[in-house]
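> sequence unavailable; structure follows:
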């Protein structure tokens, strides 16, 4: 019993990891994120780095086990994997991503012994978001799911997103939780931490009322088409004609709209296969009605290359090829090992080519727009670097791969952050949901019911101007965080070597 009690924090860690998941959509208990962060920081500050890494790993198992369990659906239900292989691969992914909270725990345990209240807090918050950034942007092409800032889309901290982006919001959330822990550990820290906490949360509340961009023209009417084609028969040759007829019929009911948008790979055939019989007549019809179509379909490139593409039809026909591909879904990293494993498990996955960074913006409704396909909308810098010349953001997605799970809701929440960061309307057409319109403040304005064949129409205002985050970018934010950390370290060192000045950054115990 004593041995079990000695591991009480490790036993509780997965539960608090799952609690953090509840802060995200569709549960939306946003402030549960603070409770989870308070717990894990409290524990890490009392542990050795190795023990903190273990606690962090178990915390990560709870977080990702409850947060990305839907991977099983894509592998088993639609990928063709047997149940054992699907469970094994899902468990492997959860285990790999749990290594990142373990790394965070190790780093924070290292810094928790530093002198200086704010040096400890800032170092820990920087460590948290730095590890998130590495996981979300670099490793295996990036997997930013369940980054803490996305849970705050409806709290006052969302007001900071147009200034410092998703990682800046995550930093402020972590800093807030860690400051609360320092207060709980020693009430002497109240006077040092409380004013900062009040400034952060009241400042975020105020910033939510600030408009960083402005209207760039008259409103345009957009119709989003949700075909609700089952993923299990989407690519069946026997269903292709029915699918093409469905999208054509739904579109013909909305020729009075300025722009009509279909989901990712709504056309289940290569462009060359449907160009003459389907695309060209659509192009002609759109031109005659003064409307423009934005459709998703695969297309061929040079040699054996093929792309996940978006095509505009109407006044300015053009193509965009997806640039940020999904690992293990649209390309196979770690070759030849990953290909050999998937072949053994008999799980078929695609291998698309990258479209490239220098593609011109597509245009519809008289305005250029940033195009994102599927999970491209979860990368803030990808959208931000193109937004200056764009009036709005378009996302084409097919989340049918994950069934009736939390994934479509989590994905929409991340898309909402892109609208908030850039001060643009975002329109999102999906195969089964969540299809909807998002305002420049990140609010989900209108949503189609999930798993329903339907259309959704609304008016948006093209916007111009850039937010501070668009100018700063994620790399600029981390440069600022590095300078803040160095400054805090310098102040702590200065206080330590000048006893008369210790009160400047006192940790509440008479020391620096």
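Cool, got the structure. A quick note: this is a predicted structure, and the numbers were derived from the prediction, not measured.
> from here on, just use CA atoms for contacts and neighbour counts.
OK.
> the strands in the stretch 351-500 of the chain, which residues?
Counting by DSSP state E, counting those that start in this stretch, the segments of the stretch 351-500 of the chain that form strands are 362-364, 367-373, 392-397, 426-430, 436-438, 444-447, 454-460, 463-464.
> quick one: the second one to strand 392-397, angle?
In terms of direction (axes from the mean of the first three to the mean of the last three Cα atoms, to 10 degrees), strand 367-373 departs from strand 392-397 by 30 degrees.
> possible to save the strands of the stretch 351-500 of the chain as JSON lines with mean neighbour count and distance to residue 44?
Shown next, in JSON lines, are the strands of the stretch 351-500 of the chain (neighbours: other Cα atoms under 10 Å; distance: least, Cα to Cα, whole Å):
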{"stretch": "strand 362-364", "mean neighbour count": "22", "distance to residue 44": "48"}
{"stretch": "strand 367-373", "mean neighbour count": "23", "distance to residue 44": "38"}
{"stretch": "strand 392-397", "mean neighbour count": "26", "distance to residue 44": "39"}
{"stretch": "strand 426-430", "mean neighbour count": "29", "distance to residue 44": "39"}
{"stretch": "strand 436-438", "mean neighbour count": "26", "distance to residue 44": "38"}
{"stretch": "strand 444-447", "mean neighbour count": "15", "distance to residue 44": "37"}
{"stretch": "strand 454-460", "mean neighbour count": "18", "distance to residue 44": "47"}
{"stretch": "strand 463-464", "mean neighbour count": "23", "distance to residue 44": "45"}
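> and here is the other one:
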């Protein structure tokens, strides 16, 4: 181990750059669909040793002294994000004639930008760098801080935060209920980096047992939560609603084809909704269709509402993804919203929830007037793009059941689980991951949705056009579901018996406390106040 550490620390030039990219890319094995979390031990051990060997030129200015560490972190991040996000290019190939030119930007450009956060993390860590345990504390604190920044800067994109590598199964998800995914991220980097101490013979006597203790506490809390005594807040009974998830598996090319058979698409949803329950079970109380499942403006099509009424029983409720249009008056263009409609058994729209957090370049165009001059437009063709809702509104069903609505990637933002979520009985997440085909993207999206359920302590109702559709309990366990690219439906009873709801603000407080403690350890080690070891 010591000989390997010396080789990595001393490697130079192109081989050093290549090793940094490899270290980041290897960590992708920890993400879905593989979920081999131990890969991160290799990635971060190599990263620590590479930073150990990041020497600046003599007499460099402050920025120059940090630059080699920034470059190592950026290369590490570039490998991680290319390996973890290459599938975004699949969406551009749906309409290759129009968007194939942007493929390099999706596969390499976005990772290059996201890698800046990791470069800043390693540069910040270098300020507090020392020989022992302090350096892995500095790296953990810096990654925690910059991963949080990645979730908020320029509307945020916290996809594949490092903490998700530590949550491949429900046993390893439960800590998120207390400290959130960002808290897990900071502690995960500490744990993943600990083997580096064995290779440099400094700080291992304290750092490795401490990392082992953190990991054991992570597993122990998960085991206690899943298998120990618990106080359910709500149990499924005969009055608990049965939810049907409809997964029609409509090809994205068919959804985008202006000359396509929109009536056939609509009828496929209706047919799956009208199917009798399997094994003679109870009829569903709630039927869920995925994002933008209604292939036309519903309020302009009374016949479609009539067909829905003919399909539903009087006491059934349909929750369907649709484009909602709002007339802004004479002389003003209408506004379009990516929405969820609530429709009763008489075909009446009795509620709606609009998407708040839109996808840049997908649902709206930043700096639209400038970029349009260069012929750059949204992937989703909508005049003027979508508009975002001013705030998130709960969907309250006639039964009184309240759902917290999230459309597509809104569910990846942990800090947005606020507002009235404490009064919700479940999270409702509809999506259309058909854009990404049979790539790792839908699997990664599903894992992040499950972690949101654990964080908030709420069951998750998740429906996707191509999957993965599932009813997930508040501990992240799949109650029932449909596999990726499977066509069909699944009925399951909504069961809220898990955690009491958890406050986003409480998780944020614990995250910042973890950050402070890690920076205290790093500072004390750096300046010799504490943890100084030979």
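Alright, I've got the coordinates. This is a predicted model, so every value here is computed, not measured.
> TM-score of the superposed pair?
Scored against TM-score structural alignment, normalised by the length of structure 1, the superposed chains reach a TM-score of 0.88; 491 aligned residues with a Cα RMSD of 2.8 Å.
> quick revisit: any chance of TSV for the strands of the stretch 351-500 of structure 1, columns distance to residue 284 of structure 1?
Output for these, formatted as TSV (distance: least, Cα to Cα, whole Å):
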stretch	distance to residue 284 of structure 1
strand 362-364	15
strand 367-373	20
strand 392-397	23
strand 426-430	23
strand 436-438	27
strand 444-447	30
strand 454-460	22
strand 463-464	29
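> looking at the ones you listed, which is nearest to residue 299 of structure 1?
Taking Cα to Cα, strand 367-373 is the member of the strands of the stretch 351-500 of structure 1 nearest to residue 299 of structure 1, at 13.8 Å.
> other residues contacting the closest one?
Contact partners of strand 367-373 of structure 1, identified using Cα atoms under 8 Å, 6 or more residues apart in numbering, comprise 264, 308-310, 320, 322, 361-363, 383, 386-387, 389-397, 462.
> which residues of structure 2 does that strand align to?
On the basis of TM-score structural alignment, strand 367-373 of structure 1 is assigned to residues 401-407 in structure 2.
> residue nearest the centroid of structure 2?
With distances taken as Cα atoms, centre = their mean, structure 2 has residue 412 as the residue nearest its mean C-alpha position (3.2 Å).
> right, and it touches residue 156 too?
No. Counting by Cα atoms under 8 Å, residue 412 of structure 2 does not reach residue 156; the two are 9.9 Å apart.
> distance of residue 466 of structure 2 from residue 390 of structure 2?
Applying Cα to Cα, to the nearest Å, the value for residue 466 of structure 2 to residue 390 of structure 2 is 29 Å.
> closest to residue 213 of structure 1 out of the strands of the stretch 351-500 of structure 1?
That would be, of these and by Cα to Cα, strand 463-464, which comes in at 5.8 Å.
> what's the average distance of that closest one to structure 2?
Comparison of strand 463-464 of structure 1 with structure 2 after fitting gives an average deviation of 6.4 Å (mean Cα distance after the TM-score superposition for structure 1).
> now for that strand, which elements pack on it?
strand 214-215 (3 or more Cα pairs under 8 Å, 6 or more residues apart in numbering; DSSP states H and E).
> check the mean deviation of whatever helix or strand comes next after the strand it packs on from structure 2.
Remark: after strand 214-215 of structure 1, the chain's next helix or strand is strand 220-226, criterion DSSP states H and E. In the superposition against structure 2, strand 220-226 of structure 1 averages 1.1 Å from its aligned positions (mean Cα distance after the TM-score superposition for structure 1).
> the next helix or strand after strand 220-226 of structure 1 vs structure 2, average distance?
Going down the chain from strand 220-226 of structure 1, the next helix or strand is helix 237-252, by DSSP H and E. Once fitted to structure 2, helix 237-252 of structure 1 is off its aligned match by 1.3 Å on average (mean Cα distance after the TM-score superposition for structure 1).
> more neighbours, residue 466 and residue 390 of structure 2?
Shown here are residue 466 of structure 2 and residue 390; by other Cα atoms under 10 Å, residue 466 has more neighbours (30 against 10).
> give me the mean deviation of the helix or strand hosting residue 146 of structure 2 from structure 1.
For residue 146 of structure 2, the host element (DSSP H and E) is helix 133-150. After superposition onto structure 1, the mean distance of helix 133-150 of structure 2 to its aligned counterpart is 2.0 Å, using mean Cα distance after the TM-score superposition for structure 1.
> average gap between the helix or strand following that helix and structure 1?
Following helix 133-150 of structure 2 in sequence order, the next helix or strand is helix 176-193 (DSSP H and E). On superposition with structure 1, the mean distance recorded for helix 176-193 of structure 2 (mean Cα distance after the TM-score superposition for structure 1) is 0.9 Å.
> residue in structure 1 matching residue 116 of structure 2?
So residue 116 of structure 2 corresponds to residue 99, using TM-score structural alignment.
> what's near enough to touch the nearest residue to that match once chain neighbours are set aside?
Closest residue in space to residue 99 of structure 1, ignoring its immediate chain neighbours: residue 57 at 5.7 Å, by Cα to Cα, 6 or more residues apart in numbering. Neighbour list for residue 57 of structure 1: 98, 99, 100, 101, 102 [criterion: Cα under 8 Å, 6+ apart].
> in stretch 146-163 of structure 1, what counts as buried?
146-153, 156-163 (16 or more other Cα atoms under 10 Å).
> that one: end-to-end distance?
One end of stretch 146-163 of structure 1 sits 21 Å from the other (Cα to Cα).
> and the helices in the stretch 401-534 of structure 2?
440-456, 504-526 (DSSP state H, counting those that start in this stretch).
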